[in-house]
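Engineer: Next come a sequence and a model predicted from it.
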Amino acid sequence: MSGALTFIEPTEEHARLLLDWRTRPDIAGQMLSVVAYDVERQKAWLRRSKERDDYVHRILCVDGEPAGHVSITVTEPEWRIATIGVLMGERAGRMGAAPLNFAYMLNHVFFTLGLRKVVNHILGTNSPRLLKGQPMIGYRPVGVLKRQVVKDGQEIDLHIFEMLAEDWLAVRDRFRIYQDMDGREWR
């Protein structure tokens, strides 16, 4: 096992796998959206996603095996701003090189898509390591919206982080990953 990362485009054949991940309690609890367990609805979502020009997503594979789902959503096309999402469905997605998935994603955002900024919203119930790690990646903490999200009757803080393209350029050499999610090299 080398821990090699690759990214593949999801197809309808991945519907059940993605749905199993997205509805698993430990993952669903960290998501802003709620997903019903409906395979046909998941397949329809995959078909619609393929047609969108403001959404890019891939299945993250570790040594060729699906381990997670990553996405880029262009939230403000005119301003060239996106948000990214990461869901690790398998343990392999949280080990070794897999946590470096952000480098491929940020190369995709800033080089492939030519965007200028990423703004991410992270629930306060996520791992403290995840929240503390954002500045090490190059994100600037914007602030915390106290008790912003209500899930299952629980009020949850929402942490906001941002990164400009030049912020990523300033730190990306320390990660030594120059490919995007499709394997294109950006030096």
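Structural biologist: Thanks, I have it. Numbering: from 1, shown residues only.

Engineer: CA atoms for contacts and neighbours, from now on please.
Structural biologist: Noted.

Engineer: Where is the longest helix in the protein?
Structural biologist: helix 39-51 (DSSP state H).

Engineer: Which helix or strand lies directly C-terminal to that one?
Structural biologist: strand 55-62 (DSSP states H and E).

Engineer: List the buried residues in stretch 49-62.
Structural biologist: By neighbour count on 16 or more other Cα atoms under 10 Å, the buried set for stretch 49-62 is Tyr55, Val56, His57, Arg58, Ile59, Leu60, Cys61, Val62.

Engineer: Let me have the residues you listed in CSV, extended by distance to Met88.
Structural biologist: Below are the buried residues of stretch 49-62 laid out as CSV (distance: Cα to Cα, whole Å):
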residue, distance to Met88
Tyr55, 19
Val56, 17
His57, 13
Arg58, 12
Ile59, 10
Leu60, 8
Cys61, 10
Val62, 11
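
Engineer: let's bring in a second model and compare:
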Amino acid sequence: MKWMQIKEEHLQLILDWRTSGVVTRYMYTDIPYSMGNQWKWLDGIRKDKNGYYWVISYREELIGFISITAIDWKNKRGFWNFYIGNMKYAMLAGFLGPYMYNYAFIELGLEKLMGEVMDSNEGVLKLHLKQGAQVVGKMEHHILKNGQWHDVYLFEMTKERWEEVGQKYKKYVAEVIL
């Protein structure tokens, strides 16, 4: 699995993924289908000193998006996010946690990664728990999406906990191309 820095040639594909119903139903926001906004977004992430953003490649095919955002370098923590846009590879979502934890804790030296999952995304929440993350909070009626309120679960993984529960995932090391 490769993670590649986002470039201009990825913008159309990311926009198509991000505005597809299969992806956007689990996102907080619905974005307009606009290449102009994509160019602004790319400019913003290129300037972001507290985030990393990649497209995911598997077997030479682009399959999704993954990021670490809101990194607090002093306290060595950040949030991670992902989605699979190519549904042919949806099952690979289950492997992204170990790849991310290994990268964040070993390569970046972070001490904690956090994430948020809407209540409607039960599969992803179960996945995080299965890999050892802990739910540390529930924000009730946090997101209004399509006229319906959703709770959001906050989960976290510490480096120390990953060293205990992540032993079986040591081989999951992404090739990160910056």
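Structural biologist: Received the coordinates, thanks. This one's a predicted model, so the numbers in the text were calculated from it and none came from an experiment.

Engineer: Once they're superposed, what TM-score comes out?
Structural biologist: Comparison of the two superposed chains (TM-score structural alignment, normalised by the length of structure 2) gives a TM-score of 0.90, and 177 aligned residues with a Cα RMSD of 1.8 Å.

Engineer: So Ala67 of structure 1 versus Val34 of structure 1, what's the distance?
Structural biologist: Distance of Ala67 of structure 1 to Val34 of structure 1, computed by Cα to Cα, to the nearest Å: 21 Å.

Engineer: okay, the two: which has more neighbours?
Structural biologist: Ala67 (23 against 11; other Cα atoms under 10 Å).

Engineer: Which residue in structure 2 aligns with the more buried one?
Structural biologist: Using TM-score structural alignment, the equivalent of Ala67 of structure 1 in structure 2 is Ile63.

Engineer: In contact with its match, which residues?
Structural biologist: Val55, Ile56, Ser57, Ile84, Gly85, Asn86, Met87, Tyr89 (Cα atoms under 8 Å, 6 or more residues apart in numbering).

Engineer: Of the residues you listed, which pair is most distant in space?
Structural biologist: Farthest apart among the contacts of Ile63 of structure 2 by Cα to Cα are Val55 and Met87. That separation is 14.6 Å.

Engineer: quick one, strands of structure 1?
Structural biologist: All strands of structure 1, identified by DSSP state E, fall at 5-8, 55-62, 65-76, 81-88, 117-123, 140-151, 154-164.

Engineer: can you list the residues that contact the shortest one?
Structural biologist: Strand 5-8 of structure 1 is contacted from outside by 58-64, 97-98, 101, 181-183, using Cα under 8 Å, 6+ apart.

Engineer: Name the residue most distant from the centre of structure 2?
Structural biologist: Seen from the C-alpha centroid of structure 2, the residue lying at the greatest distance (Cα atoms, centre = their mean) is Gly147, 24.9 Å away.

Engineer: hang on, the earlier thing: tell me, of the contacts of Ile63 of structure 2, which are also contacts in structure 1.
Structural biologist: Mapped onto structure 1 and checked by both residues aligned by TM-score structural alignment, their matches' Cα atoms under 8 Å, these keep the contacts Val55, Ile56, Ser57, Ile84, Gly85, Asn86, Met87, Tyr89.

Engineer: check contacts around the aligned partner of His121 of structure 1 in structure 2.
Structural biologist: Matched by TM-score structural alignment, His121 of structure 1 corresponds to Glu116 in structure 2. Counting by Cα under 8 Å, 6+ apart, Glu116 of structure 2 touches Val152, Tyr153, Leu154, Phe155.

Engineer: residues near the counterpart of Met136 of structure 1 in structure 2, how many?
Structural biologist: Aligned by TM-score structural alignment, Met136 of structure 1 pairs with Lys130 of structure 2. Per other Cα under 10 Å, the neighbour tally for Lys130 of structure 2 reads 12.

Engineer: now the strands of structure 1 in CSV, with distance to Arg172 of structure 1?
Structural biologist: Below are the strands of structure 1 laid out as CSV (distance: least, Cα to Cα, whole Å):
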stretch, distance to Arg172 of structure 1
strand 5-8, 17
strand 55-62, 20
strand 65-76, 18
strand 81-88, 17
strand 117-123, 15
strand 140-151, 15
strand 154-164, 12
